[in-house]
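Engineer: Make a model of this:
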Amino acid sequence: MMSNKKAAQVVLVPSPGQGHLLSTLQFAKLLVNHDHRLTVNIMLFKSPVDSKTTSTATNSLHSESHRINVINLPDYTPKPPSSDSERASSMDALIDFMKPHVREAVTKLTGSPSAPPLAAFVLDMFFTSMIEIAKDFRVPALVFFTSGATFFGMTLHMHTLRVRDNLVAYEWEDSDSELTIPTFANPFPWRNMPTFLTRKQWDPIFMSYASGLKEADGFIINTFEELESYAIHSFHDAAFPVYPVGPLLNLSGDDDRASETIIKWLDDQPPSSVVFLCFGSRGWFHQEQVREIARALEDSGARFLWSLRKPPPEDSFMGAPSDYSLPELTELLPHGFLDRTAEVGRVIGWAPQAQILAHKATGGFVSHCGWNSTLESIYYGVPIAAWPLYAEQQSNAFQLVRELKLGVEISLEFKHELMFGTTRVLSAEKIEKGIRNLLTDTEVRKRMKEMSEKSRSTMKEGGCSYSHLGRLIDYLMDKVSV
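Structural biologist: The predicted structure is shown next:
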């Protein structure tokens, strides 16, 4: 039963990274649209890496609801790291900077006698060290997990194995053996283990992060039960509540001229004929790999739309990829490639991803398997060719191809070393095989279409995500002091 209390406020503290911020803001909108008693206060600061994303997101909220308040915290300028260990621990420095500002802002929010009572903190999955602030205000701390439930379970399980059995993941990276993980229906190969679990430099960061998760009072996950039923059911006996309330997607289009040109080209292509290649806001490749991709596309004969980004400068800290100029592209790609493929393909820079996936001409998505991109592709019913790069993308790729059978494989164990080490090159032959399978596997296409329909209905009344959201709001309102 829903509580009869009249009003409550929630504090959201999102990470400024694009993959985290946009889905968190969608969650804020979901809360206030579902229950008129709730006010959401979003603690926001501009990241030097994703400042455009932060500004765009903030502007979009102003017209959404008077019950969403954006509280702008001071800008954060990171100190350039002088070592790998400093680079890996940069998130700690960010959180230490934020803590006093968050504490001060919440004190002001709750200081007035007329202010609605505070129901909970909702913290980004990387901000669990802020749970101490929630405890100071004597309210629950919930974690907003922007990846899937399957990977969430992997994170908790790997931490348990590390603490209980002293199992060190980076000692097993080259093993041919497999591991049983409660949220995966199939044994998980060590070779597919995400990079952040298999690099010694990241071990102290992972241990701190995962142990912080275990301090939370509950978890809100950007997924839906129809997609990850096996993983979600594995939490039924857990000591904490789990609320899968997704898919939370930012599907609004961009109206700039670049988008118009891309969509106009797609309008001229046959239905389900174009392979879209895009590797996320931080996806890029070195020249040798770029040329292998180009050769694969040309040899496949497929129509294609390729979002190709320039690597950030080597001396930049967390720099984002940028777009190539035409002369740079001509130099980068195989000689004559742009001319030979002019009738069937386009090489672009930044891509309006949601608009492209929504287009009837798009028949497949060569993707890094970032979770937001995965959810968007499912929503629009576009099969995926999995090519993970970093973060948790290797486990997402395994889940998509082996567990859910919603995609085909290009490589499930590829690791792009953004910070440490070197990256091997994937051959044109392997990439071409994945592209051909992507366009011809009718069973994968059928399954993806069925899951697309479920992703669109789950948040409607009677759907699983709608029900879980109701449970979450009941939980929030019941925690409000009388």
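Engineer: contacts and neighbour counts: CA atoms only from here.
Structural biologist: Fine.
Engineer: what's around residue 114, how many residues?
Structural biologist: 7 (other Cα atoms under 10 Å).
Engineer: cool, residue 347 as well?
Structural biologist: Residues near residue 347, counting by other Cα under 10 Å: 18.
Engineer: for it, what are its contacts?
Structural biologist: Counting by Cα atoms under 8 Å, 6 or more residues apart in numbering, residue 347 touches 305, 306, 307, 308, 338.
Engineer: What helix or strand is it located in?
Structural biologist: Counting by DSSP states H and E, the element that carries residue 347 is strand 345-348.
Engineer: need the next SSE after the strand or helix carrying residue 355, C-terminal direction.
Structural biologist: Assigned by DSSP H and E, residue 355 belongs to helix 353-358. Downstream of helix 353-358, the next assigned helix or strand under DSSP H and E is strand 362-367.
Engineer: Another for comparison:
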Amino acid sequence: MMKKAEVVIIPSPGVGHLVSTLEFAKLLINRNNRLRITILVIKLPHTTETEIYTKSLPNSNSLNIINLPECSLPTNSNLGSAMNAILEAQKQNVKQVVADLITEREDGVLAAFIFVMFCTNIIDVARELSVPAFVFFTSGVAFLGLNLHIHTLFERDNIDSTQLIQLTELAIPSFANSVPTKSLPSSVLHKEYESFFMNYAKGIKNADGIIVNSFEELESYAIHSFFSHPGLAGLPVYPVGPILNPEPTTKGVVDSDDIIQWLNDQPHSSVVFICFRSRGYMDEEQVNEIALAIENSGAHFVWSLRKPPPKGTMVEPSDYTLSDLGSVLPVGFLDRMAKIGRVIGWAPQAQILAHQATGGFVSHCGWNSILESIYFGVPVATWPLFADQQTNAFQLVGEL
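Structural biologist: Down below sits the predicted model:
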């Protein structure tokens, strides 16, 4: 009997990382029937959207999903220190689950760990077991190069975030043009994120290989920099994208059929899709301004509008109730727009982008969203909010 090669994948907390991780896992299994993959899901407190994706997966002997026990967040902590604390607390859970897997699976051999992006400080577990450790980077190659270069500046040249923020722009090997400092992610600009950033970037450099959700035709300059620039050359980078579902479905998602049916009745390429994904939201004043702009434009639209979490919490945005929507939007907006648009909560984004009625995409520029918009051929108006989104938007507009 041929033994299975067991691969353990640990996605970073958050739906954006989980979506591409699941698609990546399915691709691996389809390419090699000797693989058996276990995905260890780290859930942030008070989040439910990960279940939309994990529950829709078919039962399979080759793909196993295990939800790790939830860890409580430290009080009064910023996102960086909270993530550090969560990942540190999950190390023991990962060790226990993997030990159980090794004991239970007599027909398998633990072959590799794959740590998704921010989980690289759990690489210690792989090293203790003398198992290869790979990183799956769910953003682009240019952004990967940016992180590694800034880590080098911090570590080798003793530059820190307070010095970085004083610069107007920064030359980065993986970008053809200098990147405006205001487009850099907050993780490298704010002192309170520094220890988290240094841990995660160091982990990437220590991996046995870096798998990136991108492709050479899109990021040829960035990919070439990993062969030509002395600071990056030698790091084993594998662009294997675009990893997405080309035939998206919305099994288990409430009201998605209604939106698709409405799109079916719209003219070809006539609808503007406005979506800031699972963690994107606006305050009431901004929502009101967007609504006025939509109404004045006269464009047909689908607007995924999310309710902000309570201030000072790390809870994910949620959906508005119908009565809440009426109070946050201009008076009578929903009635006046009934024939030309839809305001919804959580959106089946890939399915909407794939629809022939969709002609434009107002996007926060998360990397998954960029890849989906390119794959389905929908032009993007960039509206970045946080994380890698400012840098991604600069790359889209200034480089690509």
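Engineer: returning to what we had before: in a markdown table, list the contacts of residue 347 of structure 1 along with secondary structure.
Structural biologist: Converted to a markdown table, the contacts of residue 347 of structure 1 look like this (DSSP: H, G, I helix; E, B strand; the rest coil):
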| residue | secondary structure |
| --- | --- |
| 305 | strand |
| 306 | strand |
| 307 | strand |
| 308 | coil |
| 338 | helix |
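Engineer: The strand holding residue 347 of structure 1 vs structure 2, mean deviation?
Structural biologist: Once the two are superposed, strand 345-348 of structure 1 sits an average of 1.9 Å from its aligned residues in structure 2 (mean Cα distance after the TM-score superposition for structure 1).
Engineer: list the helices and strands the longest helix seen in structure 2 packs on?
Structural biologist: Ordering each helix of structure 2 by length in residues (DSSP state H) puts helix 79-104 first. Counting contacts by 3 or more Cα pairs under 8 Å, 6 or more residues apart in numbering; DSSP states H and E, helix 79-104 of structure 2 packs against strand 108-116, helix 123-128, helix 194-205.
Engineer: residues in structure 1 aligned with the next helix or strand after the second one?
Structural biologist: Spelled out, it's helix 123-128 of structure 2. Using DSSP H and E, the helix or strand that directly follows helix 123-128 of structure 2 along the chain is strand 133-137. Alignment of strand 133-137 of structure 2 against structure 1: residues 141-145, by TM-score structural alignment.
Engineer: and what of stretch 80-93 of structure 2?
Structural biologist: Counting by TM-score structural alignment, stretch 80-93 of structure 2 sits on residues 88-101 of structure 1.
Engineer: now what about that stretch, what contacts it?
Structural biologist: Contacts of stretch 88-101 of structure 1 (Cα under 8 Å, 6+ apart): 73-74, 76, 78, 81, 126-127, 129-130, 133, 201-202, 205.
Engineer: Can you tell me which of these are buried?
Structural biologist: 126, 127, 129, 130, 133, 201, 202, 205 (16 or more other Cα atoms under 10 Å).
Engineer: For these, which two are the farthest from each other?
Structural biologist: 133 and 201 (28.3 Å; Cα to Cα).
Engineer: For the aligned residue in structure 2 for residue 303 of structure 1, list the residues it contacts.
Structural biologist: Counting by TM-score structural alignment, residue 303 of structure 1 lines up with residue 300 in structure 2. Contact analysis of residue 300 of structure 2 by Cα under 8 Å, 6+ apart lists 270, 271, 272, 340, 341.
Engineer: List just the nearest of the residues you listed to residue 202 of structure 2.
Structural biologist: residue 272 (40.6 Å).
Engineer: Surely that closest one is in a strand?
Structural biologist: Yes: checked against three-state DSSP, residue 272 of structure 2 lies within a strand.
Engineer: Give me the aligned partner of it over in structure 1.
Structural biologist: Per TM-score structural alignment, residue 272 of structure 2 is aligned with residue 275.
Engineer: Touching, its match and residue 366? I think so.
Structural biologist: Yes: between residue 275 of structure 1 and residue 366 there is a contact at 7.1 Å, judged by Cα atoms under 8 Å.
Engineer: where do the contact lists of the two overlap?
Structural biologist: residue 435.
Engineer: how big is the offset of the match of strand 133-137 of structure 2 relative to structure 2?
Structural biologist: Mean deviation for stretch 141-145 of structure 1: 0.7 Å (mean Cα distance after the TM-score superposition for structure 1).
Engineer: Figure out how far that stretch is from the centre of its chain.
Structural biologist: 15 Å (Cα atoms, centre = their mean, to the nearest Å).
Engineer: any residues touching that stretch, and which ones?
Structural biologist: Residues contacting stretch 141-145 of structure 1 (Cα under 8 Å, 6+ apart): 24, 120-125, 128, 131, 134-135, 152, 213, 216-222.
Engineer: filter the residues you listed to the buried ones?
Structural biologist: The buried subset of the contacts of stretch 141-145 of structure 1 (16+ other Cα under 10 Å) comprises 24, 120-125, 128, 131, 134, 152, 213, 216-222.
Engineer: what about residue 317 of structure 1, neighbour count?
Structural biologist: Residue 317 of structure 1, neighbours per other Cα under 10 Å, totals 17.
Engineer: What residues does it make contact with?
Structural biologist: 80, 81.
Engineer: ok, now residue 191 of structure 2?
Structural biologist: Contacts of residue 191 of structure 2 by Cα under 8 Å, 6+ apart are 160, 161, 162.
Engineer: Please list which of those residues are preserved in structure 1.
Structural biologist: Cross-checking these against structure 1 gives residue 162 as conserved contacts, using both residues aligned by TM-score structural alignment, their matches' Cα atoms under 8 Å.
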